[in-house]
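Q: The amino acid sequence is not available; the structure is as follows:
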């Protein structure tokens, strides 16, 4: 005996008859009540279950994993999942994953592999985040307003190519400041910065955060570190407010003043300071640790072991700036400057005075670089630095990540292979391979936190609830 139901209305009628204890009559036969009851779950599932797209948690920190699950699909159904966000400048970044539902009509990004033809392949739960690309070439995802979350929109479509009708949508807010973290602008003496204070009585391990030749005030990494229990100062040093407009106006005295201002904060633990810097900010961090007191731990990301580009006046002497050869600058076939071979060799005897004598520092060092850095040869510079430090019995930990480019950001930031460089006024090549760079950002972020927890005493972890 086979029963057929053509629409939801028929099911409702049958249910009403059954609820009254009746026997169903259809097409010349009488169906036992028990047989119809066994059939109803399959009928209801096949006709009335809606497709559901679940993204969790609904709000989280930007560095937290992504969980996406889809239910209500047909077994083996092919679908396209798109993620999109719009930055503060109005630029839209998107990524696409192509999937095939399992035998139960579900797919879960932590277990379901992305198929060929999308932005990434394989089991990549966060691929929709780190594989995002801008609609406009040479745009880099940054976040200046860290007090507001970044909204990410997800859309599920039928089929692959061409994309079919919209099946479901969802959204997630990814924040940079955890619950209870406060942002305090710093304008004391010459120092221009932002302080990020975790909740609680403290004291906290304290970190000064320095970015590179783009200038301005970059706060996204500092705010995330504060959300993980560190008291941080995002320090601007040029092209911001009334600071010098270019690197030629730098002086070590400015960084000394920043350390003094930060150390006086009542919640800085034991007046011990950690430093984290990327690119030009990394060699500045090395210089600070070498010539300024109170620096306990340093993280150098994609840095150089010499003072770069512009001379840095110090107390009674000047560190010359490591130069570059214009004839070694190349351009890619898509119009970006490839600077990777242009810098002079810092260990060449001609440029010895540019080298930062970091072995004089009492700090511990974590050195991070990527094998596909196209800004400069940070892997080579890092190896030179680590060798020199270890020759002098200094504590240095080094990691070079395969496939990683220059811009090693916190986890799930999209890879930026090339972007418009504000200082140079043209597109600049940073390097990086999609999956390798994403893996490096996750691994480096954990290394950074573990390193600071180890070397900055009295670490007080916090639980951030958004």
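A: Received, thanks. As the structure is a prediction and not an experimental result, all values here were calculated from the model.
Q: Every contact and neighbour count from this point should use C-alpha atoms.
A: Fine.
Q: Around residue 52, how many other residues sit close by?
A: Neighbours of residue 52 under the rule other Cα atoms under 10 Å: 17.
Q: just checking, it touches residue 70?
A: Yes. Residue 52 lies in contact with residue 70 (Cα atoms under 8 Å); the separation is 5.6 Å.
Q: shared neighbours, these two?
A: Residues touching both residue 52 and residue 70 (Cα atoms under 8 Å, 6 or more residues apart in numbering): none.
Q: Helices along the stretch 151-300 of the chain, start to end?
A: Assigned by DSSP state H, counting those that start in this stretch, the stretch 151-300 of the chain shows helices spanning 220-227, 252-263, 280-291.
Q: hmm, who's touching the shortest one?
A: It stands for helix 220-227. For helix 220-227, using Cα under 8 Å, 6+ apart, the contacting residues are 61-63, 142-144, 146, 176-179, 181, 196-198, 209, 231-234, 409-410, 449, 462, 464.
Q: of these, buried ones?
A: Neighbour counting by 16 or more other Cα atoms under 10 Å classes 61-63, 143, 146, 176-179, 181, 196-198, 209, 231-234, 409-410, 462, 464 among these as buried.
Q: Now do the SS call for residue 384.
A: Assigned with DSSP: H, G, I helix; E, B strand; the rest coil, residue 384 falls in the helix class.
Q: From residue 303, how far out is it?
A: Residue 384 sits 11 Å away from residue 303, going by Cα to Cα, to the nearest Å.
Q: do the same with residue 157
A: Distance of residue 157 to residue 303, given as Cα to Cα: 43 Å.
Q: Would you mind telling me which of those two has the busier surroundings?
A: Using other Cα under 10 Å, the more surrounded residue of residue 157 and residue 303 is residue 303, with 33 against 18.
Q: Next one for the comparison:
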């Protein structure tokens, strides 16, 4: 095969797309059977540089296709094998444990994709890569011709006051914009009564399914999921509940009435479809736990989806890192008709501290050891094949090894330290009271934050026992805690502002990305079905 004489090119099928869409990346006009590096970089809103890179061999025609070709295994590569979304999924920050989270969803994330000779890209300095990424990102129109790349390298050499060898210059460059709001989606700030958040309204006349979106314990206003839901035809409200505007700075007390008020407000929105008699709620981690609590009391929540949520109030009475959850309070006090769920204490002695000071708290939280759950596990575990690779369970049985005596003495929960079941029972939400006809519990089998699959199955078991029909769990193998829309990079660990430490989340990049893609599709289908269906008369009577 003759050598290519034309300049190398990067071919991206969508240089501007929604953040949850797959992107097809190819390189062509390369030297056959030669090694090349593909490098992806981005500078986020906090000026943190993220990068990923992979090494590929060009085929006999001088082409590389990320959906077809396997990345070469290398200590400096971010991944190996066929992984079409690998560059996006394996992005890592230069400042360890930072998360790539888009705060301003009205603007896209702009990534810089570059092609390099051999494996030399792995040796370029962080200073050069930052400047390179900054220059390309600032361009309004990226000209990926050889002339542009040449002028770019000249400018970088001058700004860095260094001479760049030919081997340390990119062969081709392409910017990629990933949007969170489709054309026509409107963002409206909500500041009514106690409510603080934003509503994302899809393009068109509606009516649309309405969904409350609750984030985790880090708090603040997290909008990217709501913006993408609206881009897919669901009217979504990002609801902050701590650490935002004039809301409480801590989670010492969470009041269910706040979510109840939000559900009622959203249901009254003129563009929300009223046919189900209510709205949906999606919550992740602590947001999922808070959402379960609200669904036990609010009849306006007719479809509930939790992502690695819990079935009881979680926290530590000693450190007060997390909160109690209350319903029907006056001046912060529970009324005679109200109820309070104190935080189940954590057994910090079971936390694992790693050499890099990251902490794994999974076994610090009590979880059910109900025998029936083991039989349910295979029904809801979701192994599947992606890009020719089978994704199956990578973890040990998640149900512990409690003896019959221990199960009896613990009331169905592990007993640890000085904590008995009666203490834990005070923190458990009355799941049987959930008013929603439709419930979906999503869990990562390798979640290291807590035993999410077990909580999901226990919720299903208890809801099915009271006659709920539209209840299911989705348990994804080798998947960690942060199951976000598929635009989010995989994070095995990150700094948690509430815990003030690095927390291990678990999972593996390839499987986690596959889970995010599937869970995102399942979530949209779930809400569109549940919120366009009339209430189940039998369920209403129950």
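A: That came in fine, so what should we check first? Please read all numbers here as calculations on a predicted model, not as lab measurements.
Q: what's the TM-score here?
A: After superposition, the two chains reach a TM-score of 0.86 (TM-score structural alignment, normalised by the length of structure 1), with 416 aligned residues with a Cα RMSD of 1.7 Å.
Q: circling back to that earlier point, adding distance to residue 8 of structure 1 and mean neighbour count, write the helices of the stretch 151-300 of structure 1 out as JSON lines.
A: Output for the helices of the stretch 151-300 of structure 1, formatted as JSON lines (distance: least, Cα to Cα, whole Å; neighbours: other Cα atoms under 10 Å):
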{"stretch": "helix 220-227", "distance to residue 8 of structure 1": "50", "mean neighbour count": "26"}
{"stretch": "helix 252-263", "distance to residue 8 of structure 1": "68", "mean neighbour count": "18"}
{"stretch": "helix 280-291", "distance to residue 8 of structure 1": "65", "mean neighbour count": "25"}
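Q: Can you lay out these as CSV showing distance to residue 362 of structure 1?
A: Compiled in CSV, the helices of the stretch 151-300 of structure 1 are given as follows (distance: least, Cα to Cα, whole Å):
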stretch, distance to residue 362 of structure 1
helix 220-227, 23
helix 252-263, 16
helix 280-291, 8
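Q: So which of the ones you listed is nearest residue 133 of structure 1?
A: Closest to residue 133 of structure 1 of the helices of the stretch 151-300 of structure 1 is helix 220-227 (Cα to Cα; 19.3 Å).
Q: Find me the equivalent region of that closest one in structure 2.
A: Mapping helix 220-227 of structure 1 onto structure 2 (TM-score structural alignment) gives residues 224-231.
Q: which residues does the residue mapped onto residue 252 of structure 1 from structure 2 contact?
A: Residue pairing (TM-score structural alignment): residue 252 of structure 1 is matched to residue 256 of structure 2. The contact partners of residue 256 of structure 2, taken as Cα under 8 Å, 6+ apart, are 290, 293, 294, 325, 326, 327, 328.
Q: And for the residue mapped onto residue 93 of structure 2 from structure 1, nearest residue in space, chain neighbours not counted?
A: Matched by TM-score structural alignment, residue 93 of structure 2 corresponds to residue 134 in structure 1. Leaving aside its sequence neighbours, residue 134 of structure 1 sits nearest to residue 93 (Cα to Cα, 6 or more residues apart in numbering; 4.2 Å).
Q: Translate the one you found into the numbering of structure 2.
A: Using TM-score structural alignment, residue 93 of structure 1 sits opposite residue 50 in structure 2.
Q: name the element that match belongs to?
A: strand 49-57 (DSSP states H and E).
Q: which bit of structure 1 covers the helix or strand just after that strand?
A: Later in the chain than strand 49-57 of structure 2, the nearest helix or strand by DSSP H and E is strand 64-65. Strand 64-65 of structure 2 corresponds to residues 107-108 in structure 1, going by TM-score structural alignment.
Q: okay, the top helix by length along structure 1 sits on what stretch of structure 2?
A: Across structure 1, the longest stretch assigned as helix under DSSP state H is helix 434-455. Helix 434-455 of structure 1 corresponds to residues 509-530 in structure 2, going by TM-score structural alignment.
Q: distance from that stretch to structure 1 after superposition?
A: Once fitted to structure 1, stretch 509-530 of structure 2 is off its aligned match by 1.0 Å on average (mean Cα distance after the TM-score superposition for structure 1).
Q: Any buried residues in that stretch, and which?
A: Per 16+ other Cα under 10 Å, stretch 509-530 of structure 2 contains these buried residues: 509-520, 523, 526-528, 530.
Q: For residue 452 of structure 1, see how far away residue 414 of structure 1 is.
A: Applying Cα to Cα, the value for residue 414 of structure 1 to residue 452 of structure 1 is 25 Å.
Q: again but with residue 205 of structure 1, I slipped
A: From residue 205 of structure 1 over to residue 452 of structure 1 (counting by Cα to Cα), the distance is 8 Å.
Q: what sits in contact with each of those two?
A: With Cα under 8 Å, 6+ apart, residue 205 of structure 1 and residue 452 have common neighbours residue 274.
Q: quick one on the thing from earlier: which ones among the contacts of helix 220-227 of structure 1 map onto strands?
A: Cross-referencing the contacts of helix 220-227 of structure 1 against strands under DSSP state E gives 61, 196, 197, 209, 231, 232, 233, 234.
Q: was I right about the fourth one contacting residue 276?
A: So the one you mean is residue 209 of structure 1. Yes. Using Cα under 8 Å, residue 209 of structure 1 is in contact with residue 276, at 5.0 Å.
Q: Next one: residue 352 of structure 1 from residue 321 of structure 1, what distance?
A: According to Cα to Cα, residue 352 of structure 1 stands 11 Å off from residue 321 of structure 1.
Q: So for those two, which sits in the more crowded spot?
A: Neighbour count, other Cα under 10 Å: between residue 352 of structure 1 and residue 321, residue 321 has more, with 18 against 15.
Q: what does that one align to in structure 2?
A: Match for residue 321 of structure 1 (TM-score structural alignment): residue 343.
Q: And residue 370 of structure 1, by the same measure?
A: Alignment note: residue 370 of structure 1 maps to residue 444 in structure 2; criterion TM-score structural alignment.
Q: Identify the residue nearest that match in space, chain neighbours excluded?
A: Per Cα to Cα, 6+ apart, closest to residue 444 of structure 2 is residue 479, 4.5 Å.
Q: and what of residue 203 of structure 2?
A: Here the residue nearest residue 203 of structure 2, using Cα to Cα, 6+ apart, is residue 184, at 4.6 Å.
Q: burial measure for the one you found, as a count.
A: 12.
Q: which residues touch it?
A: With Cα under 8 Å, 6+ apart, residue 184 of structure 2 has these contacts: 202, 203, 204.
Q: Quick one: map it onto structure 1.
A: So, by TM-score structural alignment, residue 184 of structure 2 is matched to residue 180.
Q: if we can go back for a sec, which of the contacts of residue 256 of structure 2 still touch in structure 1?
A: Retained in structure 1 (both residues aligned by TM-score structural alignment, their matches' Cα atoms under 8 Å) from those: 294, 325, 326, 327, 328.
Q: All set, thanks.
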